[in-house]
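Would you be able to build a 3D model of this:
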Amino acid sequence: MSDRNVQRDVVVVDGESLVPEDVVAVARYDARVELDDDARERMQESRDRVESVVESGEPVYGVNTGFGHLVETHIDEEDIEQLQTNLVRSHSAGAGRELTREEVRSMMLTRVNTLAKGYSGIRPFVVDHLVTMLNEGVHPVVRSRGSLGASGDLAPLAHMALVLLGGGEALVDGERLSGEDALATADLEPVTLASKEGLALINGTQLTVGLASLFVVDAEEILDAADAAGALTTEVTMGTTANCDPKIHEVRPHPGQKESAAAIRRLTADSTVLESHKDCERVQDAYSIRCLPQVHGAARDAVDHLREAVEVELNSATDNPLVFEAGSVDERAPGTDVAAVVSAGNFHGEPLALRLDYAAGALTDLAAISERRADRMLNPEVQEEYLPPFLTEHSGLRSGYMIAQYTAAALLNECRSFGRPSIDSTPVSGGQEDHVSMSGQSALNARRVAENVATIVGVELLCGAQAAEFLDDGLELGTGTGAARDEVRSVVPPLDEDRPLDEELETAADLVRFGAIRAAVESVLD
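This is a model prediction of the structure:
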């Protein structure tokens, strides 16, 4: 598992070493961005190659031709700058809700990083503008829908780039300004795009990979919190952790399964609750407890699989065409004695789309098992021997946490409704772009899933903390589960009588998603 620390003051962008935690640090916590000097030199060399192609007059896609279906249309040299401006304006055709502040920042940062690799032919001056916008809090207004994930996330990135030109709108300290006025708050002038620069700004997977980075970090926090919630439920329902014995998982050694089983053992260490009933007559726990390592572990493996792709994609060149040194690629690639500009398909989001759908589905199943465990604590048909109905005294007069489980069930239903965008494709651009990935929609769906699942796991934690109120005197939770219970109790008091729960559900979700549960547990176990 990666280092979860996202508390950093500066993120240096070099096109080679960005990780999801860097994206979170910049997007969510406003870490300052600096551009690496070597990256600046690579970008300038790439720009020089583009200019050599322009001077040669050879037809090269994205430099002096139309786009998509209009690839065969030659553009005169005097119209090349207007071509790039028209591209950004025409592709700013998104719809739907506006991206959140952190979503926009994640897209801007990841675009800077891919440009920093030096294969896009853009002037460093333009990338400096994006860096300054990030550091000064100029956030383009970007519509969330419109990307097909090939040719990259065109529409969202175009809305971002439009502000560089002084067009569109941006938010600065919550105030909505024209693009030109927003740039002025950062002492920036609108950019006049040179050849290929419009395409360099909008052709790539940066909406997808930016959101995927946020999702990976959040999902890993959710997984750790779900282990804590499941361990707490195991204790308060008088279950057993025999299912987490190392011998069991050595004979089926999936990495995630072993990790979750080990986590449950650590979380419940020194639990006198578990010791109090180890000789009881119950033969087996329900699957939601007995199979916790297998289900949580499979979700862990799915998120790890996504992280692997995200870390590659963050530091990849996803532009089209790509600019290489002459003679360094296939001799059939168009170019001059100085440069080769090659059209290919690195903008296609399928490597992320398939894994995003897989990981979102896995997290949905994590939510399903968590919701079932919450029900086991609430359901009087299951827990009449140990816990009061719906975890409240005077049930009937009071409803306790009954409706919190309804909310968990509703959110779970929404997660299940999202489907798999990555297996769909709608041809566009007159059939030139005849297979697309829909990776942008996969990323947007995954974000919603993470938000919902954090709340569902939060419901389980709330129920677990409340159930612990009914333990016999003298019984103590495990070291880790006790810390998780205490973290919940630091912000949510026991449910002594019915009260509105909506704000408490949000609070619990934040404890899960933003790492408070993991941090509380690690503080007592490390």
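
okay, CA-based contacts and neighbour counts for the rest of this
OK.

Please give the element, helix or strand, for the residue nearest to the spatial centre of the chain.
In the chain, the centroid-proximal residue (C-alpha atoms, centre = their mean) is Phe215; its distance is 2.0 Å. Assigned by DSSP states H and E, Phe215 belongs to helix 206-236.

What sits closest to the residue nearest to the centre of the chain if chain neighbours are left out?
Distances taken as C-alpha to C-alpha, 6 or more residues apart in numbering put Arg447 closest to Phe215, at 5.9 Å, once the chain neighbours are dropped.

surely that neighbour meets Ser213?
No: if you go by C-alpha atoms under 8 Å, Arg447 and Ser213 don't touch, sitting 10.1 Å apart.

Between the two, tell me which one has more neighbours.
When Arg447 is set against Ser213 and neighbours are counted by other C-alpha atoms under 10 Å, the residue ahead is Ser213, at 26 against 22.

how much space between the more buried one and His305?
According to C-alpha to C-alpha, to the nearest Å, Ser213 stands 13 Å off from His305.

Mind listing residues that contact the one helix or strand Val50 maps to?
According to DSSP H and E, Val50 maps onto helix 37-56. Helix 37-56 has contacts (C-alpha atoms under 8 Å, 6 or more residues apart in numbering) with 14-15, 60, 63-64, 77, 115-124, 195-196, 323-325, 335-336, 338-341.

Of these, keep whichever come out buried.
Neighbour counting by 16 or more other C-alpha atoms under 10 Å classes 14-15, 60, 63-64, 115-124, 195-196, 323-325, 335-336, 339-341 among these as buried.

The structure of the following sequence is requested for comparison with the preceding one:
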Amino acid sequence: MIELTGSTLTLEQINKVCYEGATVRIAASSMEKVIASRAAVEKIVADKKTIYGINTGFGKFSDVMIEEDDVARLQLNLIRSHACGIGENFPEVVSRTMMLLRLNALIKGFSGVRPVLVETLVELLNKKIHAVVPQQGSLGASGDLAPLSHLALVLIGEGDVFDNGVVVPSKTVLDREGIEPIVLQAKEGLALINGTQAMTAMGVINYLEAEKLAYQSEWISAMTIEGLQGIIDAFHPAIHEARGYPQQMDVAKRMRDILQDSKLTTHQGEIRVQDAYSLRCIPQVHGASWQALDYVKEKLEIEANAATDNPLIFDNGETIISGGNFHGQPIAFAMDFMKIAVAELANISERRIERLVNPQLNDLPPFLSPEPGLQSGAMIMQYAAASLVSENKTLAHPASVDSIPSSANQEDHVSMGTIGSRHASMIIQNTRNVLAIECICSLQAAEYRGIDKMAPHTREKLQALREVVPSITLDRIFSTDIKQVAEWLKANN
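Okay, the predicted model is just below:
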């Protein structure tokens, strides 16, 4: 059980809720803030004060006053009209994360929603009822309006949900589970959709996958080093301490630990004086990716605990300020940095694959083929890796440098952060496949050198992976191998 306060949610806790199915509850102190915030909204309505989003239209319609009798209909119209997502749906785990993050934002007590609304979100989370949310259609300011509207539809008994992997109308599942749909009241529709939770949810899932990939890239590259009899001296602590980047030093230490007691590594001058950069510079390149990932993690944890709707209610309703916390620029930048960081893990991996298969660059069988010439071996696996790396270069173009005005130029600068988060997800999938290819090739090369000479750590990985893909003794449909190793990497550490 994870207790939500609105300000203390970590990525580790999100992982427990969204991947491991942990349940949640709202801290008593946070529920008190929700109650006080809602009382402030109800007082505004009763006093007939004019406040944006409570009794006005939205966006360019902010100057249109709404009669008290129409305030509830205003919120319903908002959700229905803004639910115009397009394309493939977000993975169910992203939808669950989106719901968790929106709940955590609402209980900060700045949004003015009723307790019943946040309690219903808790019930949906704990019963694993997740909205079907299309991926496309958000500009990333005024928040993720379209995706979050699809999330909000479920609360009012509309839209679709996942039910054991099948898409069904939400009302069907709500009726079965005995959950009463919400009738939205003043400000609640706006509070549900004015935020960055789609890009942030996708970003959190991206980070959790990218972090795992970054660690996996180290032991996979260590097996490549063994297959190529690489020079261990490049990971000597003195080199990395001399430069001073903590992440670089950490990668070098992990590489030393992974390769400890290996009889397949060499020292400078034994076979060659220096290795190519793709081997020698693993700490520098992977370490730089870790620097970017550390930045991304910091920004995601801030955003996961942020109040991102508009307007925000302070001082028990005495101060209500319309601002721009829904603008996704911080997460847009973070997603673009992540794209570059993960793409580089694939970039350098593909260069190591080339060194494993190119007979001009090693003394292994050409293309790791069991019968060079008659059988092509890993030749086209390198082609596939090169294709994925090239695609990553296109996807890594920053989404955050673009902006298109909307709402009759009232909303004249937007972040495109949700596009960035989606492209980051695609790069992560491509990179996992590139690392799967390097893994298959490094397994083969290390096996050729002698399994008994491998480091205990890498030998353990080889033995586990040989349960997934056999040694290359004959040409076969390697697409299957790549898919199986990629799935293994996604499921294991």
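
before we move on, back to that, tell me which helix or strand the residue nearest to Phe215 of the first structure sits in.
Arg447 of the first structure belongs to helix 439-468 when assigned by DSSP H and E.

Where in the second structure does that helix fall?
Counting by TM-score structural alignment, helix 439-468 of the first structure lines up with residues 417-446 of the second structure.

The counterpart of His286 of the second structure in the first structure is in what secondary structure piece?
Superposed on the first structure with TM-score structural alignment, His286 of the second structure falls opposite His296. For His296 of the first structure, the host element (DSSP H and E) is helix 292-314.

where exactly do the helices run in the stretch 1-150 of the second structure?
Under the criterion DSSP state H, counting those that start in this stretch, the stretch 1-150 of the second structure contains helices at 11-18, 28-47, 71-82, 92-106, 115-126, 145-155.

which strands and helices sit next to the shortest one?
It refers to helix 11-18 of the second structure. Under the contact criterion of 3 or more C-alpha pairs under 8 Å, 6 or more residues apart in numbering; DSSP states H and E, helix 11-18 of the second structure touches helix 92-106, helix 197-227.

ok, 6 Å please
Using 3 or more C-alpha pairs under 6 Å, 6 or more residues apart in numbering; DSSP states H and E, no helix or strand is in contact with helix 11-18 of the second structure.

What of the third one?
Under the contact criterion of 3+ C-alpha pairs under 6 Å, 6+ apart, the helices and strands touching helix 71-82 of the second structure comprise helix 145-155.

In the first structure, what stretch matches the helix it packs on?
Under TM-score structural alignment, helix 145-155 of the second structure corresponds to residues 154-164 of the first structure.

contact partners of the matching stretch?
Residues outside stretch 154-164 of the first structure that contact it (C-alpha atoms under 6 Å, 6 or more residues apart in numbering) are 88, 91-94, 140, 142, 146-147, 168, 179, 190-191, 202-203.

how big is the offset of that stretch relative to the second structure?
In the superposition against the second structure, stretch 154-164 of the first structure averages 0.7 Å from its aligned positions (mean C-alpha distance after the TM-score superposition for the first structure).

roughly how far is that stretch from the heart of the chain?
In terms of C-alpha atoms, centre = their mean, to the nearest Å, the centre of stretch 154-164 of the first structure is set 20 Å apart from its chain centre.

hmm, back to that, for the helix holding Phe215 of the first structure, grab the matching residue range in the second structure.
Taking TM-score structural alignment, helix 206-236 of the first structure hits residues 197-227 over in the second structure.

Just the buried residues of the matching stretch, please?
Buried positions in stretch 197-227 of the second structure, judged by neighbour count with 16+ other C-alpha under 10 Å: 197-207, 209-214, 216-227.

and if you look at stretch 125-136 of the first structure?
Neighbour counts over stretch 125-136 of the first structure (16+ other C-alpha under 10 Å) mark 126-127, 129-136 as buried.

cool, and stretch 244-255 of the second structure?
Going by neighbour count (16+ other C-alpha under 10 Å), the buried part of stretch 244-255 of the second structure is 247-255.

Those residues into a markdown table, with extra columns for secondary structure?
Formatted as a markdown table, these follow (DSSP: H, G, I helix; E, B strand; the rest coil):
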| residue | secondary structure |
| --- | --- |
| Gln247 | helix |
| Gln248 | helix |
| Met249 | helix |
| Asp250 | helix |
| Val251 | helix |
| Ala252 | helix |
| Lys253 | helix |
| Arg254 | helix |
| Met255 | helix |
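
In CSV: these, plus distance to Ser479 of the second structure.
Output for those, formatted as CSV (distance: C-alpha to C-alpha, whole Å):
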residue, distance to Ser479 of the second structure
Gln247, 34
Gln248, 34
Met249, 36
Asp250, 34
Val251, 31
Ala252, 32
Lys253, 34
Arg254, 31
Met255, 29
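
which one in the first structure is aligned with Arg476 of the second structure?
Using TM-score structural alignment, the partner of Arg476 of the second structure in the first structure is Arg499.

before we move on, what SS does that match have?
Three-state assignment for Arg499 of the first structure (three-state DSSP): coil.

Now the counterpart of Glu34 of the first structure in the second structure. Nearest residue, chain neighbours left out?
Using TM-score structural alignment as the criterion, the counterpart of Glu34 of the first structure in the second structure is Arg25. In this structure, Arg25 of the second structure finds its nearest non-sequential neighbour in Glu3, 5.0 Å apart by C-alpha to C-alpha, 6+ apart.
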